[in-house]
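K.L.:
structure for this input, please:
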Amino acid sequence: MAEESEVSSLAPPGSYGRSDEELAWHIPNASRPKKSNKCLVYILAGIVIQSIILLSFASVVLRVTTPAVKLRWVAVKNLKYDSTTPSSSLNATLIAEVTVKNTNFGRFEFENSTASFIYGDMKLGDMKIGTGRVKARETNRVNVTAEVRSNGLPDNMNLSSDIGSGTLELRSYAKLSGRVLVMKIVKKRETSEMNCSMTLNLTRGEIQDLLCN
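P.N.:
Model (predicted):
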């Protein structure tokens, strides 16, 4: 018995075995910083994705472009002409279809305007384009009429020789002003211009080679 007590007394103090809970308490938790870093990465990634979405939305949906105005077709009615010098004359009724194409993601509201038919640098007649509204990403068609008269043209316009050749080179010009409204966020004024060239065939009484820029 004396030997056993002597052996047990040699054990250093505090050498008793620790429980698993005590060991876990003293071991540093290395996984906590990793979880925090992952959360931070997810948050930053979410912010970046949202920023990309907002920028794409602003650059595509909220971006405003100028609507396009063009002549789709022109019909000739009541054509009368005289190539006799110096009383050469031209009278006709031109019926046309004007298209207003709106590629924006908001409607385009335009004001009263006119389109002119021009020979050389002189105006032959006007056609009225009333107020209107074009829905988002749609095209409106407007029928217009112009009475074309050569009265008042100067003698140096060579109208007589052009009528004698059977064709007249004409132009049509219009300026359409209005505003584009996108989702009640963007309101921007836009002005569209139409420049078209065409050939009036007097023999056939029709418009040919209609081209709009």
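
K.L.:
when you work out contacts or count neighbours from here on, use the C-alpha atoms and nothing else.
P.N.:
Noted.

K.L.:
can you map out the helices along the protein?
P.N.:
Using DSSP state H, the helices of the chain run over 2-9, 20-26, 31-60, 159-165.

K.L.:
among those helices, which is nearest Arg137?
P.N.:
helix 31-60 (12.7 Å; CA to CA).

K.L.:
returning to what we had before: Leu79 is nearest to which of the helices of the chain?
P.N.:
helix 159-165 (12.2 Å).

K.L.:
now the helices of the chain in JSON lines, please, with extra columns for distance to Val74 and mean neighbour count.
P.N.:
Shown next, in JSON lines, are the helices of the chain (distance: least, CA to CA, whole Å; neighbours: other CA atoms under 10 Å):
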{"stretch": "helix 2-9", "distance to Val74": "118", "mean neighbour count": "9"}
{"stretch": "helix 20-26", "distance to Val74": "90", "mean neighbour count": "9"}
{"stretch": "helix 31-60", "distance to Val74": "35", "mean neighbour count": "11"}
{"stretch": "helix 159-165", "distance to Val74": "19", "mean neighbour count": "18"}
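
K.L.:
now those in JSON lines, with distance to Ala174?
P.N.:
Listed next are the helices of the chain as JSON lines, based on distance: least, CA to CA, whole Å:
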{"stretch": "helix 2-9", "distance to Ala174": "112"}
{"stretch": "helix 20-26", "distance to Ala174": "84"}
{"stretch": "helix 31-60", "distance to Ala174": "28"}
{"stretch": "helix 159-165", "distance to Ala174": "24"}
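
K.L.:
out of those, which is closest to Val186?
P.N.:
helix 31-60 (10.4 Å).

K.L.:
contact partners for Asp155?
P.N.:
Residues near Asp155 by CA atoms under 8 Å, 6 or more residues apart in numbering: Pro86.

K.L.:
second chain to compare with the first, below:
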Amino acid sequence: MDSPKAIESKQRRSNSCLCLALVGLLLSVLFLLLILSFTAFKPKDPIFSINWVSVEGVSVSIDNPMKPSLNLTLLMDVSVQNPNKVRFKYGDSSAWLYYRGQVVGEVPIAAGDISAGGTVEMIMPLTLMADQLLSNPNLYSDLISGTISFSTYTKLDGKVYILDLFKHHLVAYASCIVVVNVHNATVIDSECRYTNEL
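P.N.:
Alright, predicted model coming up:
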């Protein structure tokens, strides 16, 4: 028959083995979750696509070469797809309108989220800020030519949470060059790319 000390020693060894087994199991689970977060759940940036661009509310005046004026609103229909297997949450964001490298319009995009594998559609009205536009010396010659080239830049900044353990920062970008005929208020050419470079 084992002595009390021998029994106590066996129990300690048994407890130590149990603790080591539990720690090993926990580490294995964490390792598996880590592998899943970078394989099956590997985070991917959301995908922008510009469905269409149109012009509305155009008003042009070139009577005074010293003070030409142009008022218009570009409407952009944008789709953003979340390719991830988890929800993408984005914060307050913006879309900007540029004329010859200068910001001449901005529209805020309210914070939101896109479900796993889902797509959201946004219609964004980019209205010209006349004071910024009028300060550009090229405006008069562009109005005389009848066509003006604008560029747009849209950015969504957000996060995905993999298995509620790993947080990944993701960003979606879209930029377009839009050529507008100011006489008949139409978009005569547009080209978009989905990159973080203007």
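
K.L.:
re earlier: so which of the helices of structure 1 comes closest to Glu190 of structure 1?
P.N.:
helix 31-60 (17.6 Å).

K.L.:
mind listing the strands for structure 2?
P.N.:
For structure 2, the strands defined by DSSP state E cover 47-61, 69-81, 88-90, 93-99, 102-109, 112-114, 119-127, 147-162, 166-181, 186-193.

K.L.:
tell me which of the helices of structure 1 sits nearest to Arg189 of structure 1.
P.N.:
Short answer: helix 31-60, nearest of those by CA to CA, at 17.9 Å.

K.L.:
excluding chain neighbours, what is closest to the residue most central in space within structure 2?
P.N.:
Note on structure 2: the residue nearest the mean C-alpha position is Leu156, at 2.3 Å, using CA atoms, centre = their mean. Spatially, and ignoring its direct neighbours in sequence, Leu156 of structure 2 is nearest to Ala172 (5.1 Å; CA to CA, 6 or more residues apart in numbering).

K.L.:
rewinding a little: and the equivalent of the residue nearest to the centre of structure 2 over in structure 1, how far from Leu40 of structure 1?
P.N.:
Aligning on TM-score structural alignment places Leu156 of structure 2 opposite Leu176 in structure 1. Leu176 of structure 1 sits 53 Å away from Leu40 of structure 1, taking CA to CA, to the nearest Å as the criterion.

K.L.:
cool, Ser160 of structure 1 as well?
P.N.:
83 Å.

K.L.:
just Gly152 of structure 1 next, same as before
P.N.:
79 Å.

K.L.:
kindly report the same for Leu124 of structure 1.
P.N.:
72 Å.

K.L.:
then Ala24 of structure 1?
P.N.:
Counting by CA to CA - Ala24 of structure 1 and Leu40 of structure 1 are separated by 27 Å.

K.L.:
equivalent analysis for Lys135 of structure 1, please.
P.N.:
Taking CA to CA, one finds Lys135 of structure 1 at 44 Å from Leu40 of structure 1.

K.L.:
just Met157 of structure 1 next, same as before
P.N.:
Taken as CA to CA, the span from Met157 of structure 1 to Leu40 of structure 1 is 78 Å.

K.L.:
now swap in Lys123 of structure 1 and tell me
P.N.:
Counting by CA to CA - Lys123 of structure 1 and Leu40 of structure 1 are separated by 70 Å.

K.L.:
can you tell me the closest non-neighbouring residue to the aligned residue in structure 1 for Ser115 of structure 2?
P.N.:
In structure 1, Ser115 of structure 2 lines up with Lys135, judged by TM-score structural alignment. Sequence neighbours aside, Arg107 is the residue nearest to Lys135 of structure 1 in space, at 4.4 Å (criterion: CA to CA, 6+ apart).

K.L.:
now for the aligned partner of that neighbour in structure 2, how many residues are close by?
P.N.:
Structural correspondence for Arg107 of structure 1 with respect to structure 2 (TM-score structural alignment): Arg87. Neighbours of Arg87 of structure 2 under the rule other CA atoms under 10 Å: 18.

K.L.:
my guess is Arg87 of structure 2 contacts Gln81. True?
P.N.:
No: with contact defined as CA atoms under 8 Å, Arg87 of structure 2 does not reach Gln81; the gap is 11.0 Å.
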